[in-house]
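S.K.: Below: sequence and its predicted model.
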Amino acid sequence: MLKKIFLGMGVLGLCFVLGSGQGLADEIVLVNGNILTGAIEKLEGGKLTLKTDYSQPVEIEIAKIKKITTNRPIDLYLVSGEALKGKIATVEGGKIAVETTPGQPSRTVELTKVAGMVTPPKVPPKWRGNIALGASMQTGNTERKGASVGAEAIWKSEADRFTGRFLWNYAEDKDDITARNAYGLLKYDHFFSKQVYGYLALEAYNDEFKNWRLRYVVGPGVGYQFWDDEVKFLLFEGGLAYSYEDLYEGQNKDYLAARLAADFRYKFGKYLSVGDQLVIYPSLEYGGEYTLRNEAYILSPVGAGWNLKLSNIWDRNSEPPPGIEKDDFLWILALQYAF
């Protein structure tokens, strides 16, 4: 007798569990009349993913869905950026009713205005960067003035990253030009994992005071991304490069070099950021020769996307042409706008 009682209780418990599971299942009714049940995993790119117990996750185009019903609260993310949470049910006119608070009137939204369900929608990649303007003027015993324009733009998706940088600098003293140079970088990165990537980089220089009409360095390599978030950024790169120097005076020069690079940024709270970008090209054909460029900076926000930026740029050529110094140091105080 006791055995029968326990057996009966087990059967009732099993029925309760199965009944509860079915009651909590999300239900999707298609325009062709088919009914699917399971758990909504996500809504992304115009497709809803439904996890079921009887097959692999099913992707359903929103246009083919007639009705959605859930007996559990789920997260909804609207295209406006607003987030809602509650049980949902399709009502007339292609809209869904969201019961955000039990016993209160439901919130009605158009299904086409829903960007994501359960998980937040992926934010499409977009360009970000900055433009910096610097200027200086000194009058009296010395008539000196200078200007600089710099820019950086970066586009990044899960697998790819494009980087562009530019800097133009000019200075004169009593109408005599004392500095006029330009620097540019174009780089493409393809990520094989979240941290390892391959790259192709092109850097170009123009500086008549270094006897460079045009110097460009191009080549592939690999990199490792240690950090990449709103607070910290760190990567190291290594590869090969072909260097060509078109000189104002003397014989042009080309050679094969290695490329070693690092990029570091760190944000201290809301009011101070520091960074350093280093690249070294050791020659593989002329032993002991190398060129180096290092840009270190301090950044402090002043409001509305504007920042005050103090930079120090160190350029070094271990074997410059006769009459040219090995090292150049440039200080720039600029107003920078970030976008």
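M.R.: The structure has been received and is ready for your questions.
S.K.: contacts, neighbours, all on C-alpha from now
M.R.: Noted.
S.K.: Tell me which stretches of the stretch 51-200 of the chain form helices.
M.R.: Shown for the stretch 51-200 of the chain, no helices are assigned by DSSP state H, counting those that start in this stretch.
S.K.: Tell me who's in contact with Arg265.
M.R.: By CA atoms under 8 Å, 6 or more residues apart in numbering, the residues touching Arg265 are 231-234, 273-276.
S.K.: Buried residues in the helix or strand hosting it, which are they?
M.R.: Assigned by DSSP states H and E, Arg265 belongs to strand 253-268. For strand 253-268, burial by neighbour count (16 or more other CA atoms under 10 Å) applies to 256-267.
S.K.: Moving C-terminal from that strand, which element do we reach first?
M.R.: As the chain continues past strand 253-268, the following element, by DSSP H and E, is strand 272-282.
S.K.: can you give me the offset of that following strand from its chain's centre?
M.R.: 18 Å (CA atoms, centre = their mean, to the nearest Å).
S.K.: Tell me which residues of it come out buried.
M.R.: Buried, per 16+ other CA under 10 Å, within strand 272-282: 273-282.
S.K.: what do you get for stretch 15-31?
M.R.: Residues of stretch 15-31 classed as buried: 25-30 (neighbour count, 16+ other CA under 10 Å).
S.K.: In CSV: these, plus secondary structure.
M.R.: Output for those, formatted as CSV (DSSP: H, G, I helix; E, B strand; the rest coil):
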residue, secondary structure
Ala25, coil
Asp26, strand
Glu27, strand
Ile28, strand
Val29, strand
Leu30, strand
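S.K.: Pasting the second one now:
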Amino acid sequence: MYSRFLLCLTVMGACSPAVADTVWMKNGDRLSGKIKVFDGGKLVLQTEYGGSIALDWKKVKTLESDQELLVKQDAYSGERARSLHAGEPGQVILANGEAPKAVELASIQQIMKPKPVVEDLIWKGNVDLALDYKRAESDSDDYDVDFKTTARHGRWRHSAEGEYNRESKNETTTTNNWSAEYALDRFITEQWFWQGRLEYKRDHVEDLARQRTVGTGPGYQFWDDELGAFSLGSLLNRTDYEYADGGKENFYSVGMKWDYNRYLIGKTVELFSNGELGRPLSGVADYSLDAEVGLRYKVTEWASLNLKAEKDIISGTADSDLSKTRYTAGFGVAW
């Protein structure tokens, strides 16, 4: 008898519908799914019938969720809610045991799953890989691996990126270089931030063998939400060049750095571009440009195909100019 009772409970549990979050819109629509995040004026709802849907927060009437969520009414602190209950139009109720709390939707800036250590941590990034093997009268190998990741909590944002390129033709290496960069941003307001960054480049083939750059300066975040981001930064840099023949140069420069991405077609396609345009304060070089532009097509929630074009220019150096253009196609992962 007892075993039959347990079997009935198991069958009832398996047959019962999964608990879903619910969002009521001001136009009368009612949407069910799982709330992923609210940021930048967009509430992202994961649905079985339409994938991830970005809802305009101003059009939301109220919502409910059985998830434990972190609700932030400013950019730097938040309150854990064990669950959210539907409230009056324009409100949501934060359920925390014996003291539920009604909150105006217009006062909420972010909603997210709390992280185990840093509750308001937002971490995203991608790794892209491109390979090209050719075996014919002329053999060639081409490798390109790069990554980019950002993590933000409160007023701080950490950014790291790196890249490795290698090309060979008939067992002769024609390209062999790598680079790494780390930047730390401190937000002064919601848009203005101050950045410090370190960058190192190593080239085993070109005359310009090493580049080291330390820079700092203000920046402005135009937008950063679930549909993309765009920021500009102005930097005062100290750069050291080291050439393959042992020659060295160092100089100060000013630079303009940009970082842009935009999701299209229901977040299945991403257009991105980032780079830096710099000009030395002395006569060491005329200008430098390090930029890339590309597209990513999301195949699954984590896998993507990508096309990229990269341009690297250093014009007017004492020893020799550098100008390289590179096109790649490959696959990657994102989170």
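M.R.: Yep, it's here. Bear in mind that the values here come from a model prediction, so they are computed numbers and not experimental data.
S.K.: hang on, the earlier thing: okay, the strand holding Arg265 of structure 1 sits on what stretch of structure 2?
M.R.: With TM-score structural alignment applied, strand 253-268 of structure 1 matches the range 249-264 in structure 2.
S.K.: One more: stretch 152-171 of structure 1?
M.R.: Against structure 2, stretch 152-171 of structure 1 falls on residues 148-167 (TM-score structural alignment).
S.K.: Please list the residues outside the matching stretch that contact it.
M.R.: Contacts of stretch 148-167 of structure 2 (CA under 8 Å, 6+ apart): 75-77, 118, 120-127, 140-147, 173-188.
S.K.: What residue in structure 1 is paired with Thr189 of structure 2?
M.R.: Aligned partner of Thr189 of structure 2 by TM-score structural alignment: Ser193.
S.K.: so who does its match touch?
M.R.: Ala159.
S.K.: what's the spacing between it and Gly223 of structure 1?
M.R.: Ser193 of structure 1 is 11 Å from Gly223 of structure 1, where distance means CA to CA, to the nearest Å.
S.K.: what does Tyr248 of structure 1 give?
M.R.: 34 Å.
S.K.: who's more crowded, the two?
M.R.: Applying other CA atoms under 10 Å to Tyr248 of structure 1 and Gly223 shows that Gly223 carries more neighbours, namely 21 against 15.
S.K.: What lines up with that one in structure 2?
M.R.: In structure 2, Gly223 of structure 1 lands on Gly219 (TM-score structural alignment).
S.K.: And Phe209 of structure 1, by the same measure?
M.R.: Under the alignment (TM-score structural alignment), Phe209 of structure 1 maps onto Val205.
S.K.: element containing its match, please.
M.R.: Assigned by DSSP H and E, Val205 of structure 2 belongs to no helix or strand.
S.K.: Over to Phe5 of structure 2?
M.R.: Assigned by DSSP H and E, Phe5 of structure 2 belongs to helix 2-15.
S.K.: burial measure for Ser136 of structure 1, as a count.
M.R.: 13.
S.K.: same question, Ala229 of structure 2
M.R.: Ala229 of structure 2, neighbours per other CA under 10 Å, totals 17.
S.K.: ok now do the aligned partner of it in structure 1, which residues does it touch?
M.R.: Correspondence of Ala229 of structure 2 to structure 1, assessed by TM-score structural alignment: Phe233. For Phe233 of structure 1, the contact set (CA under 8 Å, 6+ apart) comprises 226-227, 263-266.
S.K.: Just send those residues back as TSV, with distance to Leu330 of structure 1 too.
M.R.: What follows is the contacts of Phe233 of structure 1, written out as TSV (distance: CA to CA, whole Å):
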residue	distance to Leu330 of structure 1
Phe226	29
Trp227	28
Asp263	19
Phe264	20
Arg265	20
Tyr266	22
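S.K.: Spatially central, which residue of structure 1 would that be?
M.R.: Centroid-nearest residue in structure 1: Lys156, 4.2 Å away (criterion: CA atoms, centre = their mean).
S.K.: Grab the nearest non-local neighbour of Lys270 of structure 1.
M.R.: Pro301 (7.9 Å; CA to CA, 6 or more residues apart in numbering).
S.K.: burial of the one you found, as a residue count?
M.R.: Counted with other CA under 10 Å, residues neighbouring Pro301 of structure 1 total 18.
S.K.: hang on, the earlier thing: for the buried residues of stretch 15-31 of structure 1, please prepare CSV with the additional fields distance to Glu203 of structure 1.
M.R.: Shown next, in CSV, are the buried residues of stretch 15-31 of structure 1 (distance: CA to CA, whole Å):
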residue, distance to Glu203 of structure 1
Ala25, 57
Asp26, 55
Glu27, 56
Ile28, 55
Val29, 57
Leu30, 55
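S.K.: which among those residues gets closest to Lys42 of structure 1?
M.R.: Minimum separation from Lys42 of structure 1 among the buried residues of stretch 15-31 of structure 1 (CA to CA) is found for Asp26, which lies at 12.3 Å.
S.K.: what's the neighbour count on Gly13 of structure 2?
M.R.: Other residues close to Gly13 of structure 2 by other CA under 10 Å number 11.
S.K.: how much space is there between the residue mapped onto Leu278 of structure 1 from structure 2 and Val205 of structure 2?
M.R.: The alignment partner of Leu278 of structure 1 in structure 2, by TM-score structural alignment, is Gly275. From Gly275 of structure 2 across to Val205 of structure 2, the span is 22 Å (CA to CA).
S.K.: Then Tyr297 of structure 2?
M.R.: 33 Å.
S.K.: and these two? which has more neighbours close in?
M.R.: Between Tyr297 of structure 2 and Val205, counted using other CA under 10 Å, the more crowded position is Tyr297 (19 against 13).
S.K.: Need the counterpart of the more buried one in structure 1.
M.R.: The equivalent of Tyr297 of structure 2 in structure 1 is Ser300 (alignment by TM-score structural alignment).
S.K.: mean shift between the helix or strand containing that match and structure 2?
M.R.: Per DSSP H and E: Ser300 of structure 1 is located in strand 290-303. Compared with structure 2 after fitting, strand 290-303 of structure 1 deviates on average by 0.8 Å (mean CA distance after the TM-score superposition for structure 1).
S.K.: and the helix or strand just after that strand, what other elements does it pack with?
M.R.: Going down the chain from strand 290-303 of structure 1, the next helix or strand is strand 306-317, by DSSP H and E. The contact analysis (3 or more CA pairs under 8 Å, 6 or more residues apart in numbering; DSSP states H and E) places strand 306-317 of structure 1 against strand 290-303, strand 327-338.
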